[in-house]
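**Q** any chance you could fold what I've pasted below:
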Amino acid sequence: MFRLFDLSLKLNGFQMKEATRIFDSILAVPEGGYQEFTESCRGKIVAFHLKNNPFYQSLVLAKNLDLNSDGDFTKHWNDLPVLTKKDLQKPLAERLSKGYTPKTVFVNKTSGSSGDPFIFAKDKEAHALTWASIIYRFGWYGIDFNRSYQARFYGIPLDFLGYQKERLKDFLGQRFRFPIFDLSDFFLEKVLKHFRAKKFDYINGYTSSIVLFAKFLQSKNIILKDICPSLKVCMVTSEMLFEEDKILMEKQFGIPVVNEYGASELDLIAFQNTKNEWLVNAETLFVEILDENNQPVPHGKEGRVVITSLYNKAHPFIRYDIGDIGVLDEKSTWKKPILKQLLGRTNDIAVLPSGKKSPGLTFYYVTKSIIEDDGNVKEFIIRQVKTDTFEIDYVSEIELTAPQIQKIQEAIDKYLEPGLHFTYHRKEILERTLRGKLKQFQSSL
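**A** Predicted structure coming up:
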């Protein structure tokens, strides 16, 4: 069979045979030697950027670290600077390593969902390894990018050239895209017709959009696999996946739902395996959970998700604070780290009148358990406008009743603290980002 996807990668300069060979050799490293292997990879990438990247050199020098005295990056690892997205908001040319230019690397832009977008780069060898990692993980579910047909729930540029470019990429990648800026029942009826007519192998896209499609199917009493028997699996990404939503999707789609956690500037960070473990990518990344002093916390304790890209020589992502809060499972090992929980973004913390700090998604989670109980409310977002004042925008068939609102208030009082004020605004449609993501909690403070 003609392998169109492989050809598209090759035409873009990604040597996949070599990347796959390297990736397979990483997989073959035994558990007993994996800590030493990872520490060696960390040391090599730090040494490379200290020698070849003036931007990274300046960050290390600013901390007055003398890492050249013994060259032992394992011993000094926790003293290395933690990069933030604001550190990276300067011209790309100032951040590239010697020997690399914007024309010789893979260049892209982050989504900006954290509020701090920036342009980033990967050398083509590192980006090929990223693809090897993605292909490997999707393969757990029988997905082959050359053969498997994807139903894609994503945003799309609306300018002519950007739109056509994405459509071409979809064609080369065996994908059919459903733009998610209009998620009305009228549009979802069109989506359903495509599933009746096309032999999709899997679904991939933003969590909130796919949840809405599942609710639409529920209202029609339709199991998607009944009308599209070729479907194998659904992968959701970019937004929080709640257990109730996963149960709903698996029921209405008739297929497994897989939780994906990634970042365009890095790789897939964690991907649910067939044993229902949220397995962290320990092949191309090193993932740490750090406290407020940039020191590692014990497994099982929450902290900031900080990631090192082990093979990107074009641009340093060393101890890079991605802006999320997470927990590694107590069972985690160097070769098999497991993400126990992802709690949300660090800039989505609600500071309450008592001084208590709570992840914004706590409000969303508590409210969600009540507000969607009868299926009336399709989706909603929460905004903190003052320390004690929140607004909820929601889309529903009928307006929330006073008893429902009272029930929500009681849950908030119980799980967070009393005295918080909520106002409710019924909307026809919720505002999404330019890429179509739904930011479920927003703080204006």
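
**Q** every contact and neighbour count from this point should use C-alpha atoms.
**A** Fine.

**Q** touching stretch 262-280 from outside, list them.
**A** The contact list for stretch 262-280 (CA atoms under 8 Å, 6 or more residues apart in numbering) reads 108-110, 120-122, 130, 133-134, 137, 140-141, 237-238, 258-261, 281, 284-285, 287, 309, 317, 336-340.

**Q** again, only this time at 6 Å
**A** By CA atoms under 6 Å, 6 or more residues apart in numbering, the residues outside stretch 262-280 that reach it are Thr130, Val258, Asn259, Glu260, Tyr261, Asn281, Pro337, Ile338, Leu339.

**Q** would you list those residues in a markdown table and tack on distance to Phe271 and secondary structure?
**A** Formatted as a markdown table, those follow (distance: CA to CA, whole Å; DSSP: H, G, I helix; E, B strand; the rest coil):
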| residue | distance to Phe271 | secondary structure |
| --- | --- | --- |
| Thr130 | 13 | helix |
| Val258 | 7 | strand |
| Asn259 | 6 | strand |
| Glu260 | 5 | strand |
| Tyr261 | 6 | strand |
| Asn281 | 8 | coil |
| Pro337 | 11 | coil |
| Ile338 | 9 | strand |
| Leu339 | 9 | strand |
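
**Q** alongside the first, I'd like the structure of this one:
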Amino acid sequence: MKELSANNEKNSFLKDFFSWVPFGLFFLIDKDFRDAFERLSWSKKQMEELEFLRLKSIISFAFENSPFYQEIYKKAGVEPKGFKTLSDIQKFPILTKKDLRLAINENKIFTQKKFPFLGLKTSTTGSSGNPLTLFLDFPCRKHRFINTIRAFWMMGSFPEKRFVLLWRKKELSFRQRLRSKLGLFYYIPVVDVMDVQKSALTKEKILNILNKLVSFKPQIIRGYVSTLWVLTQLVKKYRIPLFPERIIACAEYLPQSWWQEMEEVFHCPIHNLYGGSEASPVAISLHGKKELTVLQDSYFTEVVNSQNQWNEKEKAGRILITDYVNHYMPLIRYEVGDVAEWSDQESGPFPCFKEVHGRINDIFVLPGGKILFSHNWHIYFRDVGSIFQFKVIQRDFDKIEVYLSPTEGEEKKLEEDLKQLKSKVQESLGKDIKIKWEIVKHLELDAGEKFREVRSQIDPQKIIEKL
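**A** Below you'll find the predicted structure:
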């Protein structure tokens, strides 16, 4: 027994040592990595000075090298030399998703003549109802990597912790594969991007996931808010022995009632991480607080009112994001489609969101107890160029309505695409589901001026009963 205990301690030490090696190497050899952690101890004034310099740099670069920004800045009568204080950013035009999509299609936003593309082409999931393609150059990807590592470190997700990821099916990074071999990382796909027809979770699949979680004994669990809510209900209903140290909820709106319920069931801190394909991480909740610390050295984040001016604290407004370092496809004052309000609280050199709204994504429970998460719907529609926006509503367990808004000039193309979509979705959900399809000119906002692209009208209590 003593030998077994000694071997276990030795294996644990080796795991801890090798899990920290990549982190230590980055810290030693990469100045950007060290600087990111050093900024946590900065003053608010130092942070604002950095924000100004980074904004000035990307605005100047975009104006000199991007035909799109040259055009819209000249039309608005603004130039980089007019940017003298942080508040001057309000003079510059806002970039909407529609503007960005058009600029990409016309090849105007890119700066490839000055900055050849050597990065990653990716796509948003379409959480605002209209997905689009993004191009991230190498400096941008490095910047994101450093910011992500730091954000998880701030939330207490250290390299030696056993980590479970409940996410869409994707290729794992080198770091994730290394941690997996060390027994410190376990990945459970809940949505299959390449085979969305089989993504709905049956009771058998859910039971298998639960068995894997209990066996792995995770210390950190990260996943979609809707996935974590389902997990919470199952742990509570069946008294499943799952005792994580922290839970990180991402990608969807986290209602206060769900947040509180997760804390009560798991007896651990619940961290709310706000970000998206365009920018991540933007803000995180820390130290048991509901406010989200906005990482302004990662991206410049604004909250604006209906006049496109900075909003007062504790008043809801639209979120704008500026990426400091993506020179190939600059995103300056980009409207992400979410709503937030500033808090009067601060976290070190960073401001805080009181709350983020607009990322509401419901769960569909189908006949037979199958569960379908909202990201499935985003994947169905994201590669269909004729769809500008979509909205899906579940009226009952076997009744779903789908509303599609066409891209301008592609109304007839959408009618053709709809035939294939109907067959694809019906095959995925099953013949016992009645689906009503309708093409509309535009989609209205929901209550509270929010856009909910996936919505279930079924009482959550009935969903729990089906699990």
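
**Q** so after superposing, what's the score?
**A** Here the superposed chains carry a TM-score of 0.69, computed using TM-score structural alignment, normalised by the length of structure 1; 356 aligned residues with a CA RMSD of 3.9 Å.

**Q** hmm, back to that, closest to Gly32 of structure 1 out of the contacts of stretch 262-280 of structure 1?
**A** Checking these against Gly32 of structure 1 by CA to CA gives Pro337 as the nearest, at 14.0 Å.

**Q** trace that closest one over to structure 2, please.
**A** Matched to structure 2 by TM-score structural alignment, Pro337 of structure 1 sits across from Pro351.

**Q** not counting its neighbours along the chain, what's nearest its match?
**A** In space, and not counting its chain neighbours, Pro351 of structure 2 is closest to Val294: 5.7 Å by CA to CA, 6 or more residues apart in numbering.

**Q** just give me the neighbour total for that neighbour.
**A** Using other CA atoms under 10 Å, Val294 of structure 2 has 24 other residues around it.

**Q** wasn't Arg42 of structure 1 part of a helix?
**A** Yes. Counting by DSSP: H, G, I helix; E, B strand; the rest coil, Arg42 of structure 1 is located in a helix.

**Q** corresponding residue for Phe33 of structure 2 in structure 1?
**A** By TM-score structural alignment, Phe33 of structure 2 lines up with Thr20.

**Q** try Lys74 of structure 2
**A** Aligned partner of Lys74 of structure 2 by TM-score structural alignment: Leu61.

**Q** what is the neighbour count of its match?
**A** 13.

**Q** same check, this time on Arg175 of structure 1
**A** Arg175 of structure 1 has 21 nearby residues by other CA under 10 Å.

**Q** next one: Glu438 of structure 2
**A** Using other CA under 10 Å: Glu438 of structure 2 sits among 11 other residues.

**Q** confirm it sits in a strand?
**A** Yes. Counting by three-state DSSP, Glu438 of structure 2 falls inside a strand.

**Q** ok, it touching Glu401?
**A** No. Here Glu438 of structure 2 does not reach Glu401: they are 8.0 Å apart, not a contact under CA atoms under 6 Å.

**Q** common neighbours of the two, please.
**A** Going by CA under 6 Å, 6+ apart, no residue sits against Glu438 of structure 2 while also sitting against Glu401.

**Q** residues contacting Ile94 of structure 2?
**A** Arg333.

**Q** alignment lookup: it to structure 1.
**A** Structural alignment (TM-score structural alignment) places Ile94 of structure 2 against Val82 in structure 1.

**Q** now do its match against Thr308 of structure 1, distance only.
**A** From Val82 of structure 1 across to Thr308 of structure 1, the span is 10 Å (CA to CA, to the nearest Å).

**Q** between these two, which contacts overlap?
**A** Applying CA under 6 Å, 6+ apart, one finds that Val82 of structure 1 and Thr308 are jointly contacted by Arg319.

**Q** Arg452 of structure 2 in helix, strand or coil?
**A** With three-state DSSP as the criterion, Arg452 of structure 2 reads coil.
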